[in-house]
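S.K.: Have a look; sequence and predicted model below, questions after that.
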Amino acid sequence: MSAVGIIVEYNPLHNGHVHHFNKAKEITGAEHAIAVLSGPFLQRGEPGIVSKFARAEMALAMGADLVLELPAAYAVQPAEWFAFGAVSLLHATGVVDSLCFGTESGTLDLLLPLARILAEESPELQERIAFHLRDGMNYPAAYSRAAAEAANMPGDESDVLQTLQQPNHTLGLHYLIALNRLGSPIRPLTIPRIHAAYHDEQPSHAAIASATAVRKMIVEQDLAAASPYIPESTLRILDREFREGRGPVTWNSFRGSLMHILLTGAPQDLAGLHEVTEGLEHRLRRLLFTLKEPTVGELLQALKTKRYTHTKLQRMLTHILLGHTKREMSPEALAQGPGYLRVLGFNGRGRQLLKRMKKTASLPVIIKPSSFEHPQLTLDLRASAAYANAFPHPTTQSMFRDYLEAPIRYPE
């Protein structure tokens, strides 16, 4: 019973994701597929356009057998911790044989040896990162430069640096680093990303567009405009969610909640929250006085500097919105790894996987969150409630769905 793991956000699931899924099954020969899915808030600090339950349903409709939730503690994090959390979950199932992810090149020739070097987190690497941060680089740029310098691999250092400046390569590298640190037997494979780059805002292909472009079409035009780029099952789910007042959700859906926190929270309280660093609590308050219309988008634009990327600032605002403290998100806390395997949905084949995981899983398998306690799960439930409260038509059922409904049971 072989199983391939995939790490996804599906915001929303589109034809490029279908291609990745089918190729993952093909090149691994796996009988089953397990998806680790980000919850309400995503790696780059954005909210999902629809709920985690709707996106899990998209995965099951495509053919995934089991969908597990990546805890919020890891979902809204830089690549290192996002990858560590997701890979830890796949490793903890005890049933995943391979991990397949997309990269710009479709090869691991450079990433595999680089991951073995970087997995050690040498003092030299940390010193180089700190040096480049002091020189004014943002963290992703500083890490890429330090990794290229510390690698000491045959060939031109610029090859390493160029590779790490591509987002899928960077994330893939951290998947490989996590596998090394965990001593995991899971076999990594990659396929090339096709027809659309990660950040492309406009489609250049008749059937495949980036998730960024798909969301832009949905929000700025309508669902019909995005329909050539998403499978029919995704289209049906999105249409249902929108009609029933559960989307589309964007950052500005949280404008009122976020502004309330920023306007009423003392700077010293904000300073205790994750990713609020180097006096950003004071910069936030000052900038609020300068904005004509304090939308989240305008606030992000005003905050952005060479040192602080748009993504870092989005994640910071998400942690402020959800009240994530520095203690809860400290490296020491995150290094402990996820504390459970939370099931969002499964089909008949997934049910067989769950039976097998009763014997193989190294973490508790959670079907009913109300029957389990863990600090990370508390963060997940708070995030889901806060997310549902921002729906166009919020309901108690939506805000407390984690407690009120069982995982999705999808037919074969």
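M.R.: In hand now; what should we look at?
S.K.: okay, CA-based contacts and neighbour counts for the rest of this
M.R.: Will do.
S.K.: Next one: the residue nearest to Pro167 when sequence neighbours are not counted from Gly16, what distance?
M.R.: Nearest non-adjacent residue to Pro167, counting by C-alpha to C-alpha, 6 or more residues apart in numbering: Tyr198, 7.3 Å away. According to C-alpha to C-alpha, to the nearest Å, Tyr198 and Gly16 sit 11 Å apart.
S.K.: again with Ala56
M.R.: 17 Å.
S.K.: try Leu173
M.R.: Taken as C-alpha to C-alpha, the span from Leu173 to Gly16 is 21 Å.
S.K.: ok, Ala56 and Gly16, which is more surrounded?
M.R.: More crowded of Ala56 and Gly16, by other C-alpha atoms under 10 Å: Ala56, with 31 against 20.
S.K.: which residues does the more buried one contact?
M.R.: Leu37, Val67, Leu344, Gly345 (C-alpha atoms under 8 Å, 6 or more residues apart in numbering).
S.K.: could you point out which element follows the strand or helix carrying it?
M.R.: Per DSSP states H and E: Ala56 is located in helix 52-62. On the C-terminal side of helix 52-62, the nearest following helix or strand under DSSP H and E is strand 66-70.
S.K.: So what touches that next one?
M.R.: Residues contacting strand 66-70 (C-alpha under 8 Å, 6+ apart): 33-39, 56, 59-60, 85-86, 89, 341-347, 350-351, 353.
S.K.: Val95 versus the residue nearest to Asp97 when sequence neighbours are not counted, what's the distance?
M.R.: The shortest distance from Asp97 to any non-neighbouring residue, by C-alpha to C-alpha, 6+ apart, is to Ile186 (5.0 Å). Remark: distance between Ile186 and Val95 (C-alpha to C-alpha) = 9 Å.
S.K.: next one: Pro294
M.R.: Distance, Pro294 to Val95, using C-alpha to C-alpha: 48 Å.
S.K.: neighbour count winner among the two?
M.R.: Val95 (23 against 16).
S.K.: where's that one relative to Ile408, distance?
M.R.: Counting by C-alpha to C-alpha - Val95 and Ile408 are separated by 21 Å.
S.K.: And for Gln126?
M.R.: From Gln126 to Ile408 the distance is 43 Å (C-alpha to C-alpha).
S.K.: and these two? which has more neighbours close in?
M.R.: Using other C-alpha under 10 Å as the criterion, Gln126 and Ile408 rank with Ile408 on top: 18 against 14.
S.K.: List the residues that contact the more buried one.
M.R.: Phe53, Glu57, Leu344, Gly345, Phe346.
S.K.: Any of the residues you listed buried? List them.
M.R.: Phe53, Glu57, Leu344, Gly345, Phe346 (16 or more other C-alpha atoms under 10 Å).
S.K.: Let's have those residues in TSV, adding distance to Gln397.
M.R.: As requested, these are exported to TSV (distance: C-alpha to C-alpha, whole Å):
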residue	distance to Gln397
Phe53	13
Glu57	18
Leu344	16
Gly345	18
Phe346	21
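S.K.: and the comparison structure, right after this:
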Amino acid sequence: MKVAGIIVEYNPLHYGHLLHLQRTREKTECDAIVAVMSGGFTQRGEPAIFSKWARTEMALHAGCDLVIELPSAYTVQPAEWFAYGAVSLLEATGLVDSLVFGSESGSLSPLKALADLLTNESPELRLLIQNHLKEGISYPAALGQAVASLYSIPDQATSLLDQPNNTLGLQYMIALNRLNSSILPETIQREQSQYHDLQPTHEQIASATAVRRLLFSDVQQATPYLPASTMSIIEREIAAGRGPVKLDQLWQSLFQQITTHSPQQLAQYYDMSEGLEYRFKKILPTLQNYSITDLMTALKTKRYTYTRLQRLIAHLLLGHTKSVLNIEQLEQGPGYIRVLGFTDTGRELLRQMKKTASLPVITKPTDTDHVHMELDIRASAIQASCFAVQQSSTLYSDYRRSPIRI
């Protein structure tokens, strides 16, 4: 069986994602698609708009055959670690032949040239990146400037890094190199909408950002941009009081976290550095409006970017201390393959994985005692705490739910 892998968030799944799935099958002629998907929180540090179970359903109805969860330890991370965790899981299945990702460039060769160059990141490059980040520019821009300073490569190659999907695709390819993986990368050009588009620019395809904005303002306005199966799941979840979820709904939890912790205690959280713990304590009493959005606006400086602050807030909310989450642990890769859902074809993949997987394949939390599982359970519970209707079955869904079968 020929198997393609994809890395997704489906927050929520829209027509652009459906097109990606169709192009994946056309490009690879695969028999099955394995999706690695974020759980309760997303890469940018926000709680997912709907639960991982609802989003798994969306994925299976759209054409994925097997959905596995990317541990939150790797989800709420910059592109390098997000990519490393997700690619490691695809590699660990022992089944995936190709990794298909979207990119603005639509061309594999310039990304591959950069990936081959950057696979073994030199101390000089790492230092240059960190220095540029301190100037307040984004990671893609910092990487591009550092690469241009150290290596003689065409300007068009470094300019690729100004675009988020290209940057993430580059990190996927670097991860494949570092894992010495036989999985072949493939890319599909992003069509009709761009990653950061706030408003739809096409009659059917819109960015996930634009779709979320529509869902928060008027659910029915999002209908043209969502497959019927996705819309049906969203309407069911909203009717049951299970979303949509916004980061600001976690304000009270964050407020309690900051006010009940000393600066020294805050400094123990992952990615809390450079005196940010004191800045949190100093800024909080000065706010006129109490919300996470207002707090981040007040905290943001040239040095502390919005994205970094949002991820840091997620680490605070999720209890990601430096003792349970650190670079040494991340370098070891995920410790398990958590199955969220599958189709009939996916069930056959699971049978094969029992023979080929290099990690334990689990369907419930009690199947492993890995430290990252506790973080995953916590992420799902905290995201579910934002639901309008509070039930133990949703707050502790990791213990109550079996993988979804379609």
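M.R.: Nice, thanks for sending it over. Being a predicted model, the structure only gives us computed values, none of them experimental.
S.K.: Can you calculate the TM-score here?
M.R.: Aligned and superposed, the two chains score 0.97 in TM-score terms (TM-score structural alignment, normalised by the length of the second structure); 406 aligned residues with a C-alpha RMSD of 1.2 Å.
S.K.: where along the stretch 201-350 of the first structure do the strands fall?
M.R.: 341-346 (DSSP state E, counting those that start in this stretch).
S.K.: Nearest residue to the residue nearest the centre of the second structure in space, please, no chain neighbours.
M.R.: By C-alpha atoms, centre = their mean, the second structure has its centre lying nearest to Gln43, at 3.5 Å. Distance criterion C-alpha to C-alpha, 6+ apart; nearest residue to Gln43 of the second structure, sequence neighbours excluded, is Val76 at 4.5 Å.
S.K.: picking that back up, can you pull the contacts of the residue nearest to the centre of the second structure?
M.R.: Thr75, Val76, Gln77, Pro78, Phe82, Arg311.
S.K.: so how far is the first residue of stretch 100-115 of the first structure from its last?
M.R.: OK, stretch 100-115 of the first structure end separation, C-alpha to C-alpha: 16 Å.
S.K.: Which stretch of the second structure is that stretch matched to in the alignment?
M.R.: Aligning stretch 100-115 of the first structure against the second structure (TM-score structural alignment) gives residues 100-115.
S.K.: Show me what that stretch is in contact with.
M.R.: Contacts for stretch 100-115 of the second structure (C-alpha under 8 Å, 6+ apart): 4-7, 20, 24, 157, 160, 163, 165-166, 169-171, 173-174, 177, 185-190.
S.K.: which residue lines up with Asp162 of the second structure in the first structure?
M.R.: Match for Asp162 of the second structure (TM-score structural alignment): Gln165.
S.K.: what's the burial count for its match?
M.R.: That count, for Gln165 of the first structure with other C-alpha under 10 Å as the rule, works out to 14.
S.K.: Nearest spatial neighbour of it, chain-adjacent residues omitted?
M.R.: Ser144 (7.0 Å).
S.K.: Please look at that neighbour and Leu161 and confirm they touch.
M.R.: Yes - Ser144 of the first structure lies in contact with Leu161 (C-alpha atoms under 8 Å); the separation is 6.0 Å.
S.K.: list the residues that contact both of these two?
M.R.: Contacts common to Ser144 of the first structure and Leu161, judged by C-alpha under 8 Å, 6+ apart, are absent.
S.K.: what's Ile362 of the second structure in contact with, if anything?
M.R.: Tyr336, Ile337, Arg338, Val339, Thr368.
S.K.: mind checking what the second one lines up with in the first structure?
M.R.: Aligning on TM-score structural alignment places Ile337 of the second structure opposite Leu341 in the first structure.
S.K.: Please apply the same query to Thr321 of the second structure.
M.R.: Under the alignment (TM-score structural alignment), Thr321 of the second structure maps onto Thr325.
S.K.: mind listing what that match touches?
M.R.: Going by C-alpha under 8 Å, 6+ apart, the list of residues near Thr325 of the first structure reads Gly272, Leu273, His274, His319.
S.K.: which of those lies closest to Ala148 of the first structure?
M.R.: Within these, the smallest distance to Ala148 of the first structure is 28.0 Å, found for His274 (C-alpha to C-alpha).
S.K.: Tell me the residue in the second structure aligned with that closest one.
M.R.: Using TM-score structural alignment, His274 of the first structure pairs with Tyr270 in the second structure.
S.K.: can you check Leu284 of the first structure too?
M.R.: In the second structure, Leu284 of the first structure lands on Phe280 (TM-score structural alignment).
S.K.: Compare the helix or strand hosting Leu99 of the first structure with the second structure and give me the mean distance after superposition.
M.R.: Secondary structure from DSSP H and E places Leu99 of the first structure in strand 98-103. On superposition with the second structure, the mean distance recorded for strand 98-103 of the first structure (mean C-alpha distance after the TM-score superposition for the first structure) is 0.4 Å.
S.K.: Could you tell me whether Asn11 of the first structure really is in a helix?
M.R.: No - counting by DSSP: H, G, I helix; E, B strand; the rest coil, Asn11 of the first structure is not found in a helix; it is coil.
S.K.: count of residues packed around it?
M.R.: 21.
S.K.: Would you confirm that it contacts Ser51?
M.R.: No - the criterion here is C-alpha under 8 Å, and Asn11 of the first structure misses it with Ser51 at 9.4 Å.
S.K.: Quick check: neighbours shared by the two?
M.R.: With C-alpha under 8 Å, 6+ apart, Asn11 of the first structure and Ser51 have no common neighbours.
S.K.: just to revisit the earlier point, make a ChimeraX selection of the buried ones in the contacts of stretch 100-115 of the second structure.
M.R.: Remark: buried members of those, expressed as a ChimeraX selection using 16+ other C-alpha under 10 Å:
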select :4,5,6,7,20,24,157,160,163,165,166,169,170,171,173,174,177,185,186,187,188,189,190
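S.K.: coming back round to it: ok, now how distant is the match of Asp162 of the second structure from Glu275 of the first structure?
M.R.: Taking C-alpha to C-alpha, one finds Gln165 of the first structure at 22 Å from Glu275 of the first structure.
S.K.: same deal with Leu263 of the first structure?
M.R.: Going from Leu263 of the first structure to Glu275 of the first structure by C-alpha to C-alpha gives 18 Å.
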